[in-house]
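Enquirer: Need the 3D shape of this:
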Amino acid sequence: MAGNVTIDRPEDGVALLTVGDGGDPGHLTTCATVDHLANALDEVIADGARVIVLASSVPGHWLEHASLDDLLNLVEGKEASGDGSGWFRSLQTINRGTAVTIAAVNGDTSGGGCELGWACDLRVAEEQVRFSQPEVIIGAGTGIGGTSRLMRLIGRTVAAEVVLTGRPLTAQRLYELGGCNKVVPTGKAVEAALELASVIAGNPPQAVAGMKKMLGEAEDLNQSDGIQNDQTISQSLFANPDSMATMRAYNDRLAAGETMDQAYWS
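Expert: Purely as a prediction, here's the structure:
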């Protein structure tokens, strides 16, 4: 355990991080909690995690927006539960670290919590969940991707509605807009996310890491530069000895008469 973040390792290459109650009366996310999350992310990656699932043990809540006590104290130069750097460390590791990240959203999420979820590679949400960016209601703004990253996920029109009204989207609506990979019944987010994690962790590690890098870097590039970057990463994978051995093994199976359905997906 790292602070109030519980670490489980359900199978080789997969880590489950479950965020507990940080002590805020409104179940908002304290700076101390994101410090613990950042440390837990570093710990499991150093220990070999290739896929990380993020969940919550707080009934009705995933990661909510930043603790207002902490925000006010930081702005006024007073002592907060942490220095705030955990938000940025967590965000960087989730979005650009070596491990694939899956948000198992098993409760409402808002503000900075939502922004950490938008930074994940994949999102699985339970049917009762609501997503919101309520910063405008309290006179603030989305500071770590609630506008720019959400706009890329679901488009400018609906993103504008979300950030300008502060009102929530349902999990089903988010799924229909392409911002969520799967909507599952209440209580099933972690199970579904771990199933997805198992599939990803079963693929060659170098290829998973390469595709994670490709996806992340493509966010900052225009199409021409993105395609060139795809080529650079892809060429390094084709030349990787482990990749070459895997390709030969699959080639033998296809040559022996297996179909792609049999060789790749059965």
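Enquirer: Please count neighbours and contacts with C-alpha atoms only from this point.
Expert: OK.
Enquirer: And residue 196, how close does it get to residue 103?
Expert: Noted for residue 196: a distance of 11 Å to residue 103, by C-alpha to C-alpha, to the nearest Å.
Enquirer: Residue 16 sits in which helix or strand?
Expert: strand 14-19 (DSSP states H and E).
Enquirer: how distant is that strand from the center of its chain?
Expert: 12 Å (C-alpha atoms, centre = their mean, to the nearest Å).
Enquirer: Report all helices and strands that it contacts.
Expert: If you count contacts as 3 or more C-alpha pairs under 8 Å, 6 or more residues apart in numbering; DSSP states H and E, strand 14-19 packs onto strand 5-11, helix 31-46, strand 51-56, helix 189-201.
Enquirer: Could you find the closest non-adjacent residue to residue 142?
Expert: residue 135 (6.2 Å; C-alpha to C-alpha, 6 or more residues apart in numbering).
Enquirer: that older thread, ok, residue 196 and residue 103, which is more surrounded?
Expert: residue 103 (28 against 16; other C-alpha atoms under 10 Å).
Enquirer: which residues touch the helix or strand in which that one is found?
Expert: Applying DSSP H and E as the criterion places residue 103 in strand 100-105. With contacts defined as C-alpha atoms under 8 Å, 6 or more residues apart in numbering, strand 100-105 is touched by 50-56, 62, 94-95, 117, 120-126, 129, 189-190, 192-193, 197, 208-209, 212.
Enquirer: Swap in 6 Å and give it another go.
Expert: By C-alpha atoms under 6 Å, 6 or more residues apart in numbering, the residues outside strand 100-105 that reach it are 51-55, 62, 117, 120-125, 189-190, 193.
Enquirer: structure for this one too, so we can compare:
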Amino acid sequence: MIAATIRSSLRPSVARSVLPSTRHLSTSLPRLSNPSAAATASIGSYENILVSQPASGVTLITLNRPKALNALNSALFRELNDATEAADADPSVSAIVLTGSEKAFAAGADIKEMKDVEYAHAYKTNFLGHWTKLTTIKKPIIAAVSGFALGGGCELAMMCDIILAAPTAQFGQPEINLGVIPGAGGTQRLTKAVGKSVAMEMNLTGRFIGADEAAQRGLVSRVVTEGSVVDEAVKVGSIIAKKSQIAIQAAKEGVNASFELSLQEGTRFERRLFHSLFATKDQKEGMAAFAEKRKPSFKNE
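Expert: Here you go, the predicted structure:
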């Protein structure tokens, strides 16, 4: 949840060991290798994010608070929730890519916004509750992570459906260094991703893990070549956009249900989803195309 400014949220020894490796990273927004493929203007009017459509069926949302290493605050999350809900409702959009800058996906929560919050206010207002609205989006969200994904930034990445990481990516939950613990899933989603022992160490010590270890532990799908993480995320989104969107939504729902249901309940739920797809035109088209040795033409019906 909390790691607004890296130096203030880490012990000096940790800060020294982490920051030098990123000195030469640009704070500029990640660049697509084919700029002409991206929309030249941001979609919508936002102050803390940029929204574009770099490929057919794919919306790209870029966190845009570079001076604050994309520290997360209420204003940013209001815009992020608005943009993702708009993409979710847009029939021309099939997948969403979420990214930050080359130096920081998001370095954590904005400490200035929360340092004076009192318990009664936090409890009555369900403080940080709106951060998890991302998990209600039906369309797939792909996180393209470069640089720091710490505290709330790590939690934000874990709310996405797929995480692709650049070699520079570092993940961590250093809230313990501020006398608190994560508040947006850092003790829950992280444990389900990497297991109890690793999650416990990260939460109790504030230790970061790099991209390779994150992939090894199952926190990220894979590590991609330096400078190409956004390109690769857009490619994955484009692949998803060519599938039956009814089946895509069902697959996402099924995988997510596995975190809440027992194996018996989960497989029963999966079968119900599987059976329901036989009522769609896309199922008929997909199986007919396979039998006829041609590419399917899905209508999302």
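Enquirer: now what about the TM-score between them?
Expert: For this chain pair, the superposition-based TM-score is 0.86 by TM-score structural alignment, normalised by the length of the first structure; 248 aligned residues with a C-alpha RMSD of 2.3 Å.
Enquirer: quick one: the strand holding residue 16 of the first structure aligns where in the second structure?
Expert: On the second structure, the counterpart of strand 14-19 of the first structure by TM-score structural alignment is residues 58-63.
Enquirer: All the strands of the second structure, residue numbers only.
Expert: For the second structure, the strands defined by DSSP state E cover 49-55, 58-63, 95-99, 104-106, 141-145, 148-150, 162-165, 170-172, 209-210, 222-223.
Enquirer: The fourth one: average distance to aligned residues in the first structure?
Expert: In this case it means strand 104-106 of the second structure. Superposing on the first structure and averaging over aligned pairs (mean C-alpha distance after the TM-score superposition for the first structure), strand 104-106 of the second structure comes out at 1.0 Å.
Enquirer: roughly how far apart are the equivalent of residue 185 of the second structure over in the first structure and residue 130 of the first structure?
Expert: Counting by TM-score structural alignment, residue 185 of the second structure lines up with residue 145 in the first structure. Here the criterion is C-alpha to C-alpha. By it, residue 145 of the first structure lies 18 Å from residue 130 of the first structure.
Enquirer: Compare those two (neighbour count), which wins?
Expert: residue 130 (24 against 18).
Enquirer: mind checking what the more buried one lines up with in the second structure?
Expert: Per TM-score structural alignment, residue 130 of the first structure is aligned with residue 170.
Enquirer: That match touches residue 151, doesn't it?
Expert: No: counting by C-alpha atoms under 6 Å, residue 170 of the second structure stays clear of residue 151, with 10.9 Å between them.
Enquirer: mind listing the helices for the stretch 101-250 of the first structure?
Expert: Taking DSSP state H, counting those that start in this stretch, the helices of the stretch 101-250 of the first structure run over residues 111-119, 148-154, 156-165, 171-176, 189-201, 205-218, 223-238, 241-255.
Enquirer: Using JSON lines, lay out these together with distance to residue 42 of the first structure.
Expert: Output for these, formatted as JSON lines (distance: least, C-alpha to C-alpha, whole Å):
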{"stretch": "helix 111-119", "distance to residue 42 of the first structure": "15"}
{"stretch": "helix 148-154", "distance to residue 42 of the first structure": "23"}
{"stretch": "helix 156-165", "distance to residue 42 of the first structure": "31"}
{"stretch": "helix 171-176", "distance to residue 42 of the first structure": "29"}
{"stretch": "helix 189-201", "distance to residue 42 of the first structure": "18"}
{"stretch": "helix 205-218", "distance to residue 42 of the first structure": "16"}
{"stretch": "helix 223-238", "distance to residue 42 of the first structure": "24"}
{"stretch": "helix 241-255", "distance to residue 42 of the first structure": "26"}
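Enquirer: I'd say residue 99 of the first structure and residue 50 touch.
Expert: Yes: applying C-alpha under 6 Å, one finds residue 99 of the first structure in contact with residue 50, separated by 4.5 Å.
Enquirer: Among the helices of the stretch 101-250 of the first structure, show me which one is buried the most.
Expert: helix 111-119 (a mean of 27; mean count of other C-alpha atoms under 10 Å).
Enquirer: Relative to the second structure, which residues correspond to it?
Expert: If you align by TM-score structural alignment, helix 111-119 of the first structure falls on residues 151-159 of the second structure.
Enquirer: Give me the residues contacting the match of strand 14-19 of the first structure.
Expert: 49-53, 93, 95-100, 237.
Enquirer: which pair in those spans the largest distance?
Expert: 93 and 100 (20.3 Å; C-alpha to C-alpha).
Enquirer: neighbour count winner among these two?
Expert: residue 100 (32 against 20).
Enquirer: for residue 177 of the first structure, what are its contacts?
Expert: Each residue near residue 177 of the first structure by C-alpha under 6 Å, 6+ apart is listed here: residue 154.
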